[in-house]
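Visitor: Sequence first, then the predicted structure:
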Amino acid sequence: MLLKDPPVQFVTVDDIRLAYRESGSRTNPSMVLLHGLAETSAFFWRPLIARFQADYHIIAFDLLGHGDSDGPEKGYEIEAQATLVATAITKLGLSRSILVGHSLGGVIAARLTIDYPNLVHSLVLYDAPLSDTPPKNVLRFAQRVPLTALLLVLSVIFPRSMARLALGALPLRWAIKVALRRWRVPYRRERLNREFLDHAIRNSGIVLMECSRSAYLHHNLITDLPKLQTPTCMIVGDTDLLLPVRTAQKLSRLLPMGHLEIIKNAGHVALLDEPEQFNTALLRFLQNQEETYSAHVEVIDQYQEVIPQLQA
């Protein structure tokens, strides 16, 4: 596992600076990573980067309002964030990429793939809550965390003014620390270290509220999932509270080119819970895509060889 993250770089889109971290050779296929709510491009992707940076050119973004990226007052709607990232990908000159999104990043990645399919070679939705009944999942999640974390979760239910007041006064580091210590599942206590918390609290409660409201109340991808004509792998932890396995199974069946991988003994951050299982599942999906592509190329080559004979 990486012990140190790649340095921060920036790309500017419409006067907004998005931070990103770059790994691997630019001559390799591109892989773009979008983290989840209250995360950053640092720390949370380390096991994946360590495994795949030798074979892929990896770009891990800080989402709007997260990490070192700018945090404007508005622009946190899923469609707007998808367009922002798509424009950044284009400005960086990336060819059709493997797009990996965790949780909120998965929702944004799915929207980006639907709206800008030419930018995406294949899609990986990692513990991404795309349910058609998100408030129900949020409440189920809230039942398993202490009241301190409940304030964060209920930001999607309170009126915006009330939520802003509550979250603005909330000591975020203390709240997250208490919440994770009291979680029965899925987090492991050994993951609750100072570095995790340092990265998790870099984002303001207001930004977390705006992103939560957009993802859970104002965006429903269910009707759009059949439009995803892109090879898609859903990876979910078997104890994930925001995306239960049963829901993930239903969602994967809506995807025309969908595939589901279930990570055992893992929760909503499956990559950190079970990095070897996660990386093996991702590698299996990527290898299947390479084999399918090679088979298609072989068929096309054979067809092109036959055409002159048919025309003779």
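Guide: Received the coordinates, thanks.

Visitor: From here on, just use CA atoms for contacts and neighbour counts.
Guide: Will do.

Visitor: Looks like residue 167 contacts residue 154 (just checking).
Guide: No - counting by Cα atoms under 8 Å, residue 167 stays clear of residue 154, with 10.1 Å between them.

Visitor: Could you pull out the helices in this protein for me?
Guide: With DSSP state H, the ranges of helices along the chain come out as 46-52, 78-91, 104-115, 134-142, 147-153, 160-169, 172-182, 194-200, 205-216, 245-254, 270-273, 275-311.

Visitor: and here's the other structure:
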Amino acid sequence: MTHPLRKEKNFSYIEVGEGTPIIVLHGLMGGLSNFSAVTDYFSQNGYKVIIPELPIYSMSLLQTNVKNFAKYLNKFIEFKGFDDVILLGNSLGGHIGLYHTKMYPEKVKALVITGSSGLYESAMGGGYTKRRDYEVIKKKAQDVFYDPEVATKEIVDEVYATVNDRNKLMRTLAIAKSAIRHNMSKDLPNMHTPTCIIWGKNDTVTPPEVAKEFDDLLPDSELFWIDKCGHAAMMEHPEEFNKILYSWLQKRNF
């Protein structure tokens, strides 16, 4: 199901359903449609799902970093008048969710991360020396998933266009450097927000040991695995992802 994009003030976002707000944070090259199964399921089960478009390619180059994205998210939460949200982030979106929770813990009821950066960033922003070679980019996009067929032509075309846009590529590289600078390993032990970690057992971008480290360092976390699954569990195994998350939220009375 496709949902209309709302545009208000300086924000563009999707909003569906009524209930406890779940704010979904997309990754570096992840579109809002990556979360369509999450949006449909949770908006029909007592939650308001909101997916803001993050200003990944529209902030000035000097401001393009994880910390400023977290501040932008806080402005969005204030604009919407929310005071107790659930944040759900994939890849860079997970990192932004973590950093926002570090800065504004009183605003976040619960955190959900899947394939999140924040501890291990070596795969972000690299490997674009052959960016004009479509087959190289196609292989890179397919490697994100356990099943390469999940990387549709539409997804590959979008990644190819992004890395061949000089403005977007410069920001992609700036974000990769920022992700390394904003490593969360020293912050996580002080973050007591309940956190659900859902990870693909076959994630090669942020490997399984990254998930284990998140679980070890966060004081109040639970780790769930999805088998035969790569970096974007909510796309590759949407039913299992939704079932795990819904069960965790219910158990915690969120």
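Guide: Perfect, I can see it now. Everything numeric here is computed off the predicted structure, so don't read it as measured data.

Visitor: re earlier: give me the common contacts of residue 167 and residue 154 of the first structure.
Guide: By Cα atoms under 8 Å, 6 or more residues apart in numbering, residue 167 of the first structure and residue 154 have no common neighbours.

Visitor: thinking again about what came up before, now tabulate the helices of the first structure in a markdown table and tack on distance to residue 232 of the first structure and mean neighbour count.
Guide: Shown next, in a markdown table, are the helices of the first structure (distance: least, Cα to Cα, whole Å; neighbours: other Cα atoms under 10 Å):
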| stretch | distance to residue 232 of the first structure | mean neighbour count |
| --- | --- | --- |
| helix 46-52 | 18 | 19 |
| helix 78-91 | 17 | 18 |
| helix 104-115 | 9 | 25 |
| helix 134-142 | 21 | 17 |
| helix 147-153 | 28 | 19 |
| helix 160-169 | 34 | 14 |
| helix 172-182 | 30 | 17 |
| helix 194-200 | 28 | 15 |
| helix 205-216 | 20 | 22 |
| helix 245-254 | 9 | 16 |
| helix 270-273 | 18 | 23 |
| helix 275-311 | 9 | 13 |
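
Visitor: Redo those helices as a markdown table? Include distance to residue 58 of the first structure.
Guide: As requested, the helices of the first structure are arranged in a markdown table below (distance: least, Cα to Cα, whole Å):
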| stretch | distance to residue 58 of the first structure |
| --- | --- |
| helix 46-52 | 7 |
| helix 78-91 | 12 |
| helix 104-115 | 15 |
| helix 134-142 | 31 |
| helix 147-153 | 31 |
| helix 160-169 | 34 |
| helix 172-182 | 29 |
| helix 194-200 | 20 |
| helix 205-216 | 24 |
| helix 245-254 | 26 |
| helix 270-273 | 16 |
| helix 275-311 | 14 |
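
Visitor: Quick one: closest of those helices to residue 70 of the first structure.
Guide: Residue 70 of the first structure lies closest to helix 205-216 among the helices of the first structure, at 10.9 Å (Cα to Cα).

Visitor: what helices or strands is that closest one leaning on?
Guide: Applying 3 or more Cα pairs under 8 Å, 6 or more residues apart in numbering; DSSP states H and E, we find helix 205-216 of the first structure packed against helix 78-91, helix 104-115, helix 147-153, helix 160-169.

Visitor: Can you add distance to residue 59 of the first structure and give these back as TSV?
Guide: Below are those laid out as TSV (distance: least, Cα to Cα, whole Å):
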stretch	distance to residue 59 of the first structure
helix 78-91	9
helix 104-115	14
helix 147-153	29
helix 160-169	31
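
Visitor: can you tell which of the ones you listed is closest to residue 183 of the first structure?
Guide: helix 147-153 (10.0 Å).
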